[in-house]
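> From the sequence below, what's the structure:
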Amino acid sequence: MSERKYEPANIEKKWQQHWENTGLHTTVESSDRPNYYCLEMFPYPSGRLHMGHVRNYSIGDLVARFKRMQGYNVLHPMGWDAFGMPAENAAIKNKSHPASWTYDNIAFMRNQQKEFGLTYDWNREITTCSPDYYKWTQWLFLLFYERGLAYKKKGAVNWCPECSTVLANEQVEEGKCWRCGTEVVKKDLEQWYLRITDYAERLLTDLDKLSEWPERVKTMQRNWIGKSTGTEVIFGIDGHEGSLKVFTTRPDTLYGVTYLVLAPEHPEIARITADSPKRDEIRQFIEEVRKKSEIERTAADAEKIGLFTGEYAIHPKTGDRVPIWIANYVLPDYGTGAVMGVPAHDERDFEFAKKYDLPIKVVIQPADEQLEVPLKAAYTGEGVLVDSAQFNGLQNLDAIEKISADLEQERKGERTVSYRLRDWLISRQRYWGCPIPIVYCEQCGTVPVPKDQLPVLLPEKVEFEAVGKSPLATNESFVNTTCPSCGGEAVRETDTMDTFIDSSWYYIRYASAKLETAPFDTETVNRWLPVDKYIGGIEHAVLHLLYSRFFTKVLHDAGLVNFEEPFESLFTLGMVTKDGAKMSKSKGNVVSPEDIVSKYGADTARTYVLFAAPPDRDLEWSDQGVEGAYRFLGRVWRLAEAHSEMFANRPAANHSQGAAKKLWQQTHFAIKKVTEDYGDRFQFNTAISAIMELVNSIYAYPEDADAGTKLDAIETVLLLLSPIAPHITEELWQILGNQESIHLQKWPTFDPAALVQDEIEYVVQVNGKVRDRIIVSKDATRDEIKVLALAQEKVKELVEGNDIKKFIVVPGKLVNIVVA
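This next block holds a predicted model:
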């Protein structure tokens, strides 16, 4: 019989078609098996998969296949995060429609995913730009609105004076409009928000429940939420009614305040400077600062720029007049948008005070020395209060509580908690997004669209280049409507929703993806969720994951789900790089998945991306590494194919002694190692190494040794490798005479008896330095170990003629001989 060659192109298409025809990957809703939900973050349909996608999906596919073989009923779906600005930009550039561009890309990328043999249940596919999905996105928006969590307020947006239109942050390039190059300004417009700050504390504290999330991700979310416990101090305004509330975490430094700083956006600035001769200068300064992003304004190395308003605040304890400044580094939504300037005890304030020649007043002295005045740097350590009235002599940490209590008693302050997290701005002034289901009526005001009238459909015809209008606002039949409340004339909201809304609940929709009467079936969702394993990039650690957690908590509070966290276990993978940089077209270092599949096959690509590096670390692409993965699969093919006829008359295994016993032990060690690496450790590279070692052992197995043991080992290789390389293992499984799919087999279990070693290797040290190794029976006595160790030539040379002071045996590990 001639040897069959390994030809990936033929076998991979064959099995992909077979799996699809037989519904191998279709999830059974009702099953006596325990449910397991495996999910990779769904992609934006940009047109082509890249190797980062391949790595992500290969990991998820491995987990899904492994869990099925372990006896779980697995849900493993896929869909498309299909709304967004790139489609709109492409439409403008190519004179096409965003829907056409998007659906063409989806078709191409879906085909790519199928070429990799991914086990998705395509019956559950979702597309966020499809009306049967965004109808329910609108339904959920109305749920938030009903619960007081969606509201409209005036907020700052990027505005292009030339185009007379709002720009998303991504459309601002170096402070200028991406279309016309005009300098962008900030403008206040009415926009929609979700009240995520109502959930700030729960989002923070519930991170402690996520024991299977990377600590790095939880730290990033904690920092983003940014909880600060402090005191709001009330300063009067000299010559004006009202007051300024200033949030501080350091009330112990209150007597060291020499100025206040307001965010340029602070609402009190316009009022208190209305009659000021500096008002034009102030207005111009504010406009300049607001052109900068928050990141630019608050970066550690950013220059601190300020302007004195000419107005003064009144210190609540001393009555002193304190100058009021405006500065770029203070943001409107952190705390109260106003901060105390205490330059003697804050590095940023010290830098600002030195730059503008402001007073620096020491109010904390270290216990063991006196600070040298003038200060060369801010003193931020602990100490005792000085020049602080009745609080002099207190330790500063004790003074925090006492000064706060004193302010509360005098009604000049209040202890409070502040968060860096701000309410989620969801309005987007673009076409390709989910319409916000709100209408405006002169009689009734803001009116939600009734749920039985959803979806509010995107019109097909809009003008993308219309100056001064949102694209949706160009379609009069969309804009002009009837008020659902009074039946009179009304207009629709023309903003669309942030696409993070779409991805904040998609994982729930998969559980009942085709349901037409509700966004999801609660009973079904509660059976499948939370997601058991969620896999994706670290770049989504904050926004997507935070928003998804927020959505889940709202749905829980509304009684729609019985869980509060969406993802039980989270795995964040590293990037795929080439020549030391992330793959990108601009760098010219992109490796095409299609080219790899065409030349080597999908199984080779999958094996390589899972073997080349631990999955949580970056993978540096190597063409030689791909060749190596291909050669390994070729060795597996030849090994199984060469022994195929033996499987027809398979002899019983006898592994009681000799080479057979050793191979039996190696086989079960590999089962244990691979099972733990796939399941608990998520270390696929070391799992593949264990399979490679077993393959090497089978090749080295003596021809005259027990054949049954060898065939058992070959079968084990195919079973262990099947979640990684599903096509080649399916083909070889059939060649070996099996009728049922390898992916429906029970996952192999190891025999604990096989892991019990008859012999143990001991390291032999002399005075703590390794000199040799010995192999002894696991039952050897201390005296037997001593005799064998002293008999080694390298040990003899060092021991003979010297007194042995100690002979130490660490059972199962080492011997240490201590000589004079």
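
> When you work out contacts or count neighbours from here on, use the C-alpha atoms and nothing else.
OK.

> Contacts only, for the most centrally placed residue in the chain.
Nearest to the geometric centre of the chain sits A541, at 2.9 Å (C-alpha atoms, centre = their mean). The contact partners of A541, taken as C-alpha atoms under 8 Å, 6 or more residues apart in numbering, are 217, 220-221.

> same question, L207
By C-alpha under 8 Å, 6+ apart, the neighbours of L207 are K218.

> what about it, distance to I501?
21 Å (C-alpha to C-alpha, to the nearest Å).

> can you check K469 too?
Taking C-alpha to C-alpha, one finds K469 at 23 Å from I501.

> Between the two, which is the more surrounded one?
I501 (22 against 18; other C-alpha atoms under 10 Å).

> In which helix or strand does F807 reside?
Per DSSP states H and E, F807 falls inside strand 804-810.

> Residues in contact with the helix or strand hosting V717: which ones?
Here V717, judged by DSSP H and E, is contained in helix 707-721. For helix 707-721, the surrounding residues in contact (C-alpha under 8 Å, 6+ apart) are 639-640, 643, 647, 650-655, 660, 663-664, 667, 671, 674, 688, 691, 694-695, 698, 701, 729, 732-733, 742, 747-748.

> can you check stretch 160-180 too?
157-159, 182-185, 291-292, 428-429, 467-470.

> show me what contacts the residue lying closest to D252 once chain neighbours are set aside?
Nearest non-adjacent residue to D252, counting by C-alpha to C-alpha, 6 or more residues apart in numbering: I400, 4.7 Å away. I400 is in contact with 250-252, counting by C-alpha under 8 Å, 6+ apart.

> Let's compare: structure for the following, please.
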Amino acid sequence: MYNHTKIEKKWQKIWDKTNAFKTTDKNDKKFYVLDMFPYPSASGLHVGHPEGYTATDIIARYKRLNGFDVLHPIGWDAFGLPAEQYALNTGNHPADFTQKNINSFKKQLKSLGMSFDWDKEIDTTDPKFYKWTQWIFKKLYENNLAEIKEIDVNWCEGLGTVLANEEVITDENGNKVSERGNFPVIKKPMRQWVLKITEYAEKLLEGLERVDFPESLKSLQENWIGKSEGYTLKFQLENSNKYIEIFTTRIDTIFGASFLVIAPEHEIINSIEKNKELVEFLEYSKTISERDRVSGLKDKVGVYTGINAVHPITKKIIPIWTSNYVLNSYGTGAVMAVPSEDERDLEFAKKYNLEIINIIQRQDNKNILINSDAFSFLELDKAKQKIVEFLRYKNIARKTISYKLRDWIFSRQRYWGEPFPVYFDENDNVYLEENIVELPYMENIKPSKTGESPLANNSNWLHFEKNGKKYRRETNTMPQWAGSSWYFLAYILKNADGTYIDIDSKEAYKRFEKWLPVDLYIGGQEHAVGHLIYSRFWHKFLYDIKILPIDEPFVKVVNQGMILGTDGQKMSKSKGNVINPDDIVNELGADTLRVYEMFMGPLTDTKEWNTDTIKGIRKWLDRVEVIISKFAENKTLIKVEEKNNEFTSLWQLTIKEVTDAIEKLKFNIAISKLMVFVNGLYKLNFIFSLEPLKDFLIMLSLFAPHISEELLEKIDEKQIKDHTWPQFNENLIINNLLKIPVQVNGKIRAIIDKEENDSEETLFAKALEEKNVVKYIENKVIKKKIYVKDKIIIINI
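Modelled structure (predicted):
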């Protein structure tokens, strides 16, 4: 059993000393592999974090060995609400413990053998970093994409700040609360900085067609942007010359409109007399998050407003209701309800006993209109055309494109964030700072009762004079998403001496041409409609002002699956099922943790932690150390004349299959092939060369770098950084025979031979006949059988 602590510390020191992972600039072959950078919390890493980091590390190591210039950086998303709340609760200053947490995270990542280029390390709280966050904001302002508006915001008294829609949830009692801390949230009008992301809605949608994102992630972004092509129609109010405008994508169903529904926030609500029932409903609606309203509410409730509209064609009087299933931020905040053709409208109509008018009938395999006056008995497409012509002629309809996407509320009433580079004169005119505005150090960072940021209490920083005139600074700070919207560019700008080159310089553009776009980005899907949309927006803007050479930041995004506790539940302190990676590294080694997390299953799947299986991985690494050491330490076991065609074929096939699996991010398959090779190695009494061992260790080094370096040294080979990825010779592979590992409940239990013409059924039959497989499945129900062609058989019981 090898001493993992000694070996891992040894090689981590060597890697630091030899700059093993320094970003190179040698050729045109480049690969930028990126992790969603972590927020450095006091609790440190849990075993879910290394999954994504190990995956990117494997690819970074693989690309370096294939001759690529590789950029594999890491940094810290260190501003934001969590740090501020922790500071308020403990009496610590966020600047102090944030740096302490960063040091802790860095130590943990180094202990896992991650091949980050630490010269590229960034920290969003570093003024050298947020100087350029402020520069980008100023450019947004100069291009009319940033402005101050009086808007309804999500105000959280408990946190003392405005929250974005994505930061508000509904609790088990149906109340609107903050995602962090579960504090009550209400709607409140406030003056806020807003970024006009809606100006980029179409570009954000179009760009999704050109990137390799998971379909589920694309759908989340498409739904969040929520593009709809339809018509805006005017419905005149009863006994009034005023109109209410509604948006519809189904103008052909206008004759089925039996009532209108408006959002509780619709402007017309302010102009009508409200009874007790309506007042109570409007108060209730403030407790429902927009996130829930967008995703669809189970219980659609509403109140009659007391006013009516006139149908624009039939002149029929129809009631106007308000309900929680209509958003003021989508379309016009008002819809015509057609219960016969819309499930939400039908549910609402049945609940409140409202009229349902059938308007579509199936005749001769065609959908035709009925109960639609002169348009009855026309096919839907023809009817739509005629209705549009009629309503346009009457100046009642106009073609409209609508989006659910709202402009980005960019102000936060808190201390711990990037300051805005703006100031105001006594008439509230806005001026841009020429230089960086640094966040002042303040002991008292409690939220103010007025809703202003704690910075409002710092009068020395807040007020200043310039050329005899009095000015005041902006007291709000930027949201945490500000730094994460461009941090992947900061890695490119960062120099080894800790400085940044100017983002608008010729040198920066040259570097961007070299490294952009990010070739592989791995992180959680929870960032799909926050960070990933915001960063695409900023990137496209910087492209438009000619700072960047391309308009999409990320070529390929992969969402890693979640690692659950041994109880099958999401890890949390409250459940007591959190597993600390430090404990695993101390007991079993970093290499064991890395290999285990990649062997658990496909990278994108949710997986359950299994203590027995990880111990099995450690035993396998011990076997690797024993067999390699056997041949390394006894040169009489190396006989050049002992050529073995079957082993040669296995050697070459392993290179081929591991290479293919790595390219496809099928790391569990790659490991299973390495296991097959080791089993073949154990069958040998002699070996004709150390070459197969060298190639095996180079491949293993992606997953278990420390033990691989140690064993390469043992067979008198160079450090990994000085090697290249092994190449296979197809002619040496015996094509009619493949070795297929059989996995039972996550462990390899047997290896079967696959003949060229073996069917899937034949392979399962062979697997189930293996003695070591029978041993584990006997008298048990097989729940799942999976065959990954030419790769592996998976049996779960």
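
> Make CSV out of the contacts of A541 of structure 1 and add secondary structure and neighbour count.
As requested, those are exported to CSV (DSSP: H, G, I helix; E, B strand; the rest coil; neighbours: other C-alpha atoms under 10 Å):
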residue, secondary structure, neighbour count
V217, helix, 20
M220, helix, 13
Q221, helix, 20
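
> Could you tell me which of those residues remain contacts in structure 2?
By both residues aligned by TM-score structural alignment, their matches' C-alpha atoms under 8 Å, the contacts of A541 of structure 1 still in contact after alignment to structure 2 are 217, 220-221.

> With respect to E296 of structure 1, which of the residues you listed is nearest?
Closest approach between those and E296 of structure 1, by C-alpha to C-alpha: M220, at 19.3 Å.

> Contacts only, for the residue mapped onto the closest one from structure 2.
Superposed on structure 2 with TM-score structural alignment, M220 of structure 1 falls opposite L220. Neighbour list for L220 of structure 2: 528-529 [criterion: C-alpha under 8 Å, 6+ apart].

> Past the strand holding F807 of structure 1, which element shows up next along the chain?
strand 814-819.

> For that next one, list every residue counted as buried.
Buried positions in strand 814-819 of structure 1, judged by neighbour count with 16 or more other C-alpha atoms under 10 Å: 814-819.

> For those residues, work out which two are farthest apart.
Taking C-alpha to C-alpha as the measure, those span a maximum distance of 16.2 Å, between L814 and V819.

> Neighbours of the corresponding residue of structure 2 for L307 of structure 1, how many?
Taking TM-score structural alignment, L307 of structure 1 has V303 as its aligned residue in structure 2. V303 of structure 2 has 19 neighbours, counted by other C-alpha under 10 Å.

> Let me see the contact set for V303 of structure 2.
With C-alpha under 8 Å, 6+ apart, V303 of structure 2 has these contacts: 277-278, 281, 321-323.

> just to revisit the earlier point, are any of the contacts of helix 707-721 of structure 1 buried, and if so which?
639-640, 643, 647, 655, 660, 663-664, 667, 671, 674, 688, 691, 694-695, 698, 701, 729, 732-733, 742, 747-748.

> Which ones among those residues map onto helices?
With helices taken from DSSP state H, the overlap with those comprises 639-640, 647, 660, 663-664, 667, 671, 674, 688, 691, 694-695, 698, 729, 732-733.

> which residues sit against stretch 631-645 of structure 2?
Here stretch 631-645 of structure 2 has contacts from 685-690, 714-715, 732, using C-alpha under 8 Å, 6+ apart.

> Translate the residue nearest to the centre of structure 1 into the numbering of structure 2.
By TM-score structural alignment, A541 of structure 1 lines up with A528.

> For I102 of structure 2, which non-adjacent residue is spatially closest?
Using C-alpha to C-alpha, 6+ apart, the closest residue to I102 of structure 2 is P40 (5.6 Å).

> List the buried residues of stretch 68-88 of structure 1.
Result for stretch 68-88 of structure 1 [16+ other C-alpha under 10 Å]: buried residues 68-88.

> check which helix or strand covers the residue nearest to D252 of structure 1.
Going by DSSP H and E, I400 of structure 1 is part of helix 396-409.

> Would you mind listing the buried residues in that helix?
By 16+ other C-alpha under 10 Å, the buried positions in helix 396-409 of structure 1 come out as 396, 399-405, 407-408.

> Same question for stretch 34-43 of structure 2.
34-41.

> what does stretch 347-359 of structure 2 give?
In stretch 347-359 of structure 2, counting by 16+ other C-alpha under 10 Å, buried: 348-349, 355-359.

> Looking at the residues you listed, point me to the pair that's furthest apart.
Across the buried residues of stretch 347-359 of structure 2 (C-alpha to C-alpha), the longest gap, 18.1 Å, separates F348 and I359.
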